[in-house]
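> model this:
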Amino acid sequence: MDLDAYQLARGESWQRLDRLARKRRRSGAESDELVRLYQSAATDLSVIRSAAPDPEALSRLSQLVARSRAAIVGAHEPSWRDAAVFVGESLPAALYRIRWWTVGVMVGFLLLAVLAGVWVATQPEALAAMGTPAEQRDYVERAFAEYYDPGIGFAAMVWTNNAWITAVCIASGITGIGPVYLQVTNAVNVGASGGMMAAHGELDVFLQLIAPHGLMELTAVFVAGGAGLRIFWTWIDPGPRTRGRALAEEGRALFTVAIGLVGVLAVSGVVEGFVTGSALPWPVKIAIGAVVLAAFWAYTIVLGRRAVRAGATGDLAPDRAGYAVPVAG
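This next block holds a predicted model:
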């Protein structure tokens, strides 16, 4: 292709597009013209990129296309309404759509944790692998309970640690290996700790200390695992969508889940930092944890079902995701 001749033929159209993109105010007809010229310039960019990839021409036309798109879509200013839409529609819809993945991860986690606990509690060689008798006694009689030291510092540490675990679980979801590895590792560790406590007759202490915050904390880990596996399955089976579009849509919804889990884990960290290690009666502590968990599932199921029925998925709106542009007139 003769690039100079192509640029000469299309130059007037590009100049007109540049003038329209730079205007602060446009009439309806000008807005429609801007959209048409933008679409034409985007096609020109694709042609040049594939047939005559001159760096200077590509850079100049890419900037024009990007500037034109910004003029069409416009700048979006965050508002309280955006926050309300996120909390009331996007997040519950995203959580609702992966609810069965979450439940599946939860069932697998609990089965593996129970198996690991029973194995450590009943098999002498497995118990011996947890440390020397002196180390086990120190853990059971002192270290496990002292870990839950009430206070803002402890709550912040717990939130940071759990946020890191869930972030890695979600970020590695596309591999299919990362979420499974993290869930299996967590399940075995939790089960083995419970098994050692049970072997020393302190299973009740283990359950009392882990239940208040663990109900919500572990559920957040299950959600992260479910979200990660959902994106992996989308890669395997995108359904009627193209694989690229399916991954983009589910990836943005997964990002919505990741942001929501920051808040969920913050609540869990507050419970662990101020309730678990407090002087409250154990039934009250566990009841607080149960109420927090019930509130989460009510939020997910009630608001999530309503949002999904209204068409929400947790993804961006089509115009912000790049699948549609506004047309005036």
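
> C-alpha from now on. contacts and neighbour counts both.
Will do.

> and Ala224, how many residues sit next to it?
Other residues near Ala224 come to 31 when the count uses other Cα atoms under 10 Å.

> correct me, but it touches Asn162?
No: under the criterion of Cα atoms under 8 Å, Ala224 makes no contact with Asn162, lying 10.7 Å away.

> can you give me the buried ones in the longest helix along the chain?
When the chain is parsed with DSSP state H, its longest helix is helix 203-236. For helix 203-236, a neighbour-count test (16 or more other Cα atoms under 10 Å) marks 203, 205-206, 208-235 as buried.

> distance between the very next helix or strand once past it and the chain's centre?
Downstream of helix 203-236, the next assigned helix or strand under DSSP states H and E is helix 243-271. Relative to the chain's own centre, helix 243-271 is displaced by 2 Å; criterion: Cα atoms, centre = their mean, to the nearest Å.

> and helix 243-271 with helix 203-236, angle?
Helix 243-271 and helix 203-236 are oriented at 160 degrees to each other (axes from the mean of the first three to the mean of the last three Cα atoms, to 10 degrees).

> now Leu182: closest residue in space, sequence neighbours ignored.
Nearest in space to Leu182, with sequence neighbours left out and distances taken as Cα to Cα, 6 or more residues apart in numbering, is Cys169 at 6.7 Å.

> kindly apply the preceding question to Val223 instead.
Nearest non-adjacent residue to Val223 (Cα to Cα, 6+ apart): Thr102, at 4.9 Å.

> Phe222 is in contact with the one you found, correct?
Yes: the pair Thr102 / Phe222 is scored as a contact, 5.3 Å apart, by Cα under 8 Å.

> before we go on, could you also do this sequence so I can check it against the first one:
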Amino acid sequence: MDLDAYVLAHAHEWQRLDQLVRTRRLTGAESDELVERYQQVATHLSVVRTSAPDASLVGHLSSLLSHARNKAVGTRVGSWRGVRTFFLERFPAALYRLRWWWLGCLAVNVIVIAVMMWWLLDHPQVEQSLIPPSEVDQLVNEDFEGYYSEYAASHFAAQVWVNNAWVAAQCVALGILGFPVVVLLFHNILNLAVLGSVMTRHDRGELFWGLILPHGLLELTAVFVAGGVGLRLFWSWVEPGRLTRTQSIAREGRTAATVSLGLVAVLAVSGVIEAFVTPSGLPTAARIGIGILAELVFFAYVFVLGRNAARRGFTGDVDAALLEDRVATQV
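Modelled structure (predicted):
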């Protein structure tokens, strides 16, 4: 390749990118152009490094891309376009790509909950060893139902969101170790199984499911998604496939970060349902219907938007151009 001719052909594009980087405040159109110019110059850098390596030119373009990346990230984070891309493409694509992990986690946990509740109902002595008889009446007649109306709805929604977000965050953060995720999930479903068996034994099963299902469907799904993603992160270094272990862990770690950020919004929705719908005066069927609707919307989000985004090449990982730039600046 004739390097001088290549520089002459593309110098104006590099100059334009440099001009955009140096502009203090960009308009919406200029922000879009910055991203497009960034991708173009990243391609130019790749061509130069492969076909006609020149240390000074590679250094210049790498530096230009580094500054452009910082500018683009700062611009796009605060833009609606970046938010739209995340929630309509990256997040649902990540959920769709990892669907078998979190669907498997969901199925196993649901089965375990059902088996545990059935076993506890058949062995009341075990249940009594977990909850003292003196506390059962208080739980059945007052505490369980009162829990949902103890605080103001807005305060309760925030409290629920923080608690569930913490559980989900732990599942993802400890996923690299594998076993802690299993422990967290087991502890979570054990509490649910014990409460369910206690309420059912005392003829309060209808109340239990009427208060759990409206928000619990979406809430537990989000927790199981986090658990599945955490286990996938663990498996990424156990069986990296065609990638090196470092590359595999890095890829799944970035995808896990995408899912974690998206689950913040999912858990916020379940928190609002738990605070405003679960304790409301609506008929039980209506409250459960709202919970089922929220769950169906989530699955449609994954298997319609997520599948379409995956077909367009999204995986939940960061943009390939950003990764290429990162490699270039390290060379």
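
> contacts for the helix or strand hosting the residue nearest to Val223 of structure 1?
Using DSSP H and E, the element containing Thr102 of structure 1 is helix 99-122. Helix 99-122 of structure 1 is touched from outside by 126-127, 183-184, 187-196, 198-199, 219, 222-227, 229-230, with contacts defined as Cα atoms under 8 Å, 6 or more residues apart in numbering.

> likewise for stretch 238-253 of structure 2?
Against stretch 238-253 of structure 2 from outside (Cα under 8 Å, 6+ apart): Arg232, Leu233, Ser236, Trp237, Asp317.

> let's see that with 7 Å instead.
Stretch 238-253 of structure 2 has contacts (Cα atoms under 7 Å, 6 or more residues apart in numbering) with Leu233, Ser236, Trp237, Asp317.

> which of those sit farthest apart?
Using Cα to Cα, the two most remote members of the contacts of stretch 238-253 of structure 2 are Trp237 and Asp317, lying 16.9 Å apart.

> can you give me the distance of the residue nearest to Leu182 of structure 1 to Trp80 of structure 1?
Plainly put, Cys169 of structure 1 is 30 Å away from Trp80 of structure 1 if you go by Cα to Cα, to the nearest Å.

> more neighbours: the two, which one.
Between Cys169 of structure 1 and Trp80, counting by other Cα under 10 Å, Cys169 is the more crowded of the two (29 against 8).

> aligned partner of that one in structure 2?
Using TM-score structural alignment, the partner of Cys169 of structure 1 in structure 2 is Cys171.

> buried set for the helix or strand where that match lies?
Here Cys171 of structure 2, judged by DSSP H and E, is contained in helix 153-173. Applying a neighbour-count criterion of 16+ other Cα under 10 Å, one finds 153, 156-157, 160-162, 164-165, 167-173 buried in helix 153-173 of structure 2.

> which helices and strands does it pack with?
helix 205-238, helix 245-272 (3 or more Cα pairs under 7 Å, 6 or more residues apart in numbering; DSSP states H and E).

> can you tell me what part of structure 1 the longest one aligns to?
It stands for helix 205-238 of structure 2. Across structure 1, the stretch matching helix 205-238 of structure 2 (TM-score structural alignment) is residues 203-236.

> just the element for the counterpart of Ala192 of structure 1 in structure 2, please.
Aligned counterpart of Ala192 of structure 1 in structure 2: Val194 (TM-score structural alignment). Val194 of structure 2 is part of helix 179-201 when elements are defined by DSSP H and E.

> what's the mean deviation for that helix versus structure 1?
By mean Cα distance after the TM-score superposition for structure 1, the fitted helix 179-201 of structure 2 averages 1.0 Å away from its aligned residues in structure 1.

> which residues touch that helix?
Outside helix 179-201 of structure 2, the residues that touch it by Cα under 7 Å, 6+ apart are 113, 116-117, 120-121, 127, 140, 171, 174-175, 205, 208, 227, 230.

> which among those gets closest to Pro283 of structure 2?
Checking the contacts of helix 179-201 of structure 2 against Pro283 of structure 2 with Cα to Cα, the nearest one is Phe208 at 14.1 Å.

> sorry, back to before: need the helices and strands packed on helix 153-173 of structure 2 in CSV (columns: distance to Asn70 of structure 2).
Listed next are those as CSV, based on distance: least, Cα to Cα, whole Å:
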stretch, distance to Asn70 of structure 2
helix 205-238, 28
helix 245-272, 18
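
> closest to Ser66 of structure 2 out of those?
helix 245-272 (19.5 Å).

> continuing past that closest one, what's the next helix or strand?
Next along the chain after helix 245-272 of structure 2, taking DSSP H and E as the criterion, comes helix 284-300.

> now the helix or strand just after that following helix: how far from the chain's centre is it?
Scanning forward in sequence from helix 284-300 of structure 2 by DSSP H and E, the next helix or strand is helix 307-311. Helix 307-311 of structure 2 sits 17 Å away from the centroid of its parent chain (Cα atoms, centre = their mean).

> helix 307-311 of structure 2 maps to which residues in structure 1?
Counting by TM-score structural alignment, helix 307-311 of structure 2 corresponds to residues 305-309.
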